[in-house]
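Chemist: coords below, sequence missing:
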C-alpha cells in the first residue's frame, strides 16, 4: 500500500512492510557480498520484513525491524535511523525507500533500493 501524502520526514510513525518485487536489489545479493551461506541467504529471502517506526520528535527516529517466515519464530532488532531513507514515487505511488550500498573486503559492491509498503499509522 502506498503511503499517504500526509507522511513525510516529520511524520514517519507507522508500520511498513518490505515489498521485494519493487526493490532494485535482491536481499540475497547483499547477503552474498557479506559472505552469508547459500542456505541462510535463501531462508532470509523467504522471510517477511516489517519496520515499525516511531518518531518522538522531528529529529529522532526509532526503528524496530522484524523478520519472520511461516512457523519459524521471527527475530527483531532496534536501531536509530542513520541511512539514506525517504519517500519516493515508485510505479506512481509514494513508497518508503532506503538507498543501499553494500561492499565486501574484496571490493565487490552492490547498490540498489529497498522499497517498503505503508501498512498502518503508528
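Modeler: Sure thing, it's come through. Source: prediction; values computed, not measured. Numbering: from 1, shown residues only.

Chemist: alpha carbons only for contacts and neighbour counts from here, please
Modeler: Noted.

Chemist: Am I right that residue 42 is in a strand?
Modeler: No. Residue 42: not assigned to a strand; according to DSSP: H, G, I helix; E, B strand; the rest coil it is helix.

Chemist: isn't it right up against residue 27?
Modeler: No. Checked against Cα atoms under 8 Å, the pair residue 42 and residue 27 is beyond contact range at 9.0 Å.

Chemist: tell me, which strand in the chain spans the most residues?
Modeler: Determined from DSSP state E, the single longest strand within the chain is strand 109-121.

Chemist: can you map out the helices along the protein?
Modeler: 27-33, 38-45 (DSSP state H).

Chemist: outside of the first one, which residues touch it?
Modeler: Applying Cα atoms under 8 Å, 6 or more residues apart in numbering, the contact partners of helix 27-33 are 38, 41, 42, 44, 45, 102, 103, 104, 108, 109, 110.

Chemist: let's bring in a second one:
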C-alpha cells in the first residue's frame, strides 16, 4: 500500500478511463511488460506491451460501481504529445490486466495505442 501511494504521489499522471459512454479520471503510472510467449513451434518469442497503466483498483469507479478492466475499454492519455488513445487488450495468455501487488490494490492494465484525440 505504501509503494502504491508513493507512485501515485510522485510518478503518476491523470488519464481518462472510458468504457462505452462512462468515464472517470484516474491517476496512472506508466509502465511496460516484457512477455515471453510460446511461438507454437517449441520456441519462445518476446513481445512487449505498447503501454501498461498501473491504476489503483479503488479509483476504477464508473457510474458508482467499482469495475475491473476488460478488453475494449479505452484510456485517453492527454499527457502524450499529441494526446493518444489506448485500448485495453490481452497479450498472449497474459490477459488484459493483472494485480501488480499481493493485495490486488494496484492493477497493471495492458494497452495498445489505437489512435490520437
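Modeler: On my side now, so go ahead. In this text the structure is predicted, and so the values were computed from the model without any measurement.

Chemist: Can you give me the TM-score here?
Modeler: Once superposed, chain against chain, the TM-score is 0.29 (TM-score structural alignment, normalised by the length of structure 2); 69 aligned residues with a Cα RMSD of 5.2 Å.

Chemist: Of the contacts of helix 27-33 of structure 1, just say which sits nearest to residue 75 of structure 1.
Modeler: residue 44 (10.7 Å; Cα to Cα).

Chemist: for structure 2, what spans make up the strands?
Modeler: Going by DSSP E, structure 2 shows strands at 13-19, 22-31, 34-38, 44-48, 51-56, 61-62, 65-66, 74-77, 84-88, 97-99, 106-116.

Chemist: so which of those gets nearest residue 4 of structure 2?
Modeler: The nearest among those, by Cα to Cα, is strand 106-116 at 6.7 Å.

Chemist: mind listing what's buried in the longest strand of structure 1?
Modeler: 113, 114, 115, 116, 117, 118, 119 (16 or more other Cα atoms under 10 Å).

Chemist: What separation is there between the first one and residue 80 of structure 1?
Modeler: Spatial separation of residue 113 of structure 1 from residue 80 of structure 1 under the definition Cα to Cα, to the nearest Å is 19 Å.

Chemist: now do the second one
Modeler: Noted for residue 114 of structure 1: a distance of 17 Å to residue 80 of structure 1, by Cα to Cα.

Chemist: Likewise for the fourth one?
Modeler: Spatial separation of residue 116 of structure 1 from residue 80 of structure 1 under the definition Cα to Cα is 17 Å.

Chemist: Count the neighbours of the residue nearest to residue 66 of structure 1 when sequence neighbours are not counted for me.
Modeler: Spatially, and ignoring its direct neighbours in sequence, residue 66 of structure 1 is nearest to residue 76 (4.3 Å; Cα to Cα, 6 or more residues apart in numbering). Residues contacting residue 76 of structure 1 under the criterion other Cα atoms under 10 Å number 12.

Chemist: okay, now residue 106 of structure 2: neighbour count?
Modeler: 23.

Chemist: repeat for residue 68 of structure 1
Modeler: Using other Cα under 10 Å: residue 68 of structure 1 sits among 17 other residues.

Chemist: Can you tell me how far the closest residue to it other than its chain neighbours is from residue 84 of structure 1?
Modeler: Spatial nearest neighbour of residue 68 of structure 1, chain neighbours left out: residue 74 (4.0 Å); criterion: Cα to Cα, 6+ apart. Distance, residue 74 of structure 1 to residue 84 of structure 1, by Cα to Cα: 26 Å.

Chemist: and the two? which has more neighbours close in?
Modeler: residue 74 (13 against 10).

Chemist: who's in contact with that one?
Modeler: Contacts of residue 74 of structure 1 (Cα under 8 Å, 6+ apart): 66, 67, 68.

Chemist: Would you mind giving those as TSV with distance to residue 56 of structure 1 added?
Modeler: TSV is the format used below for those (distance: Cα to Cα, whole Å):
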residue	distance to residue 56 of structure 1
66	20
67	24
68	26
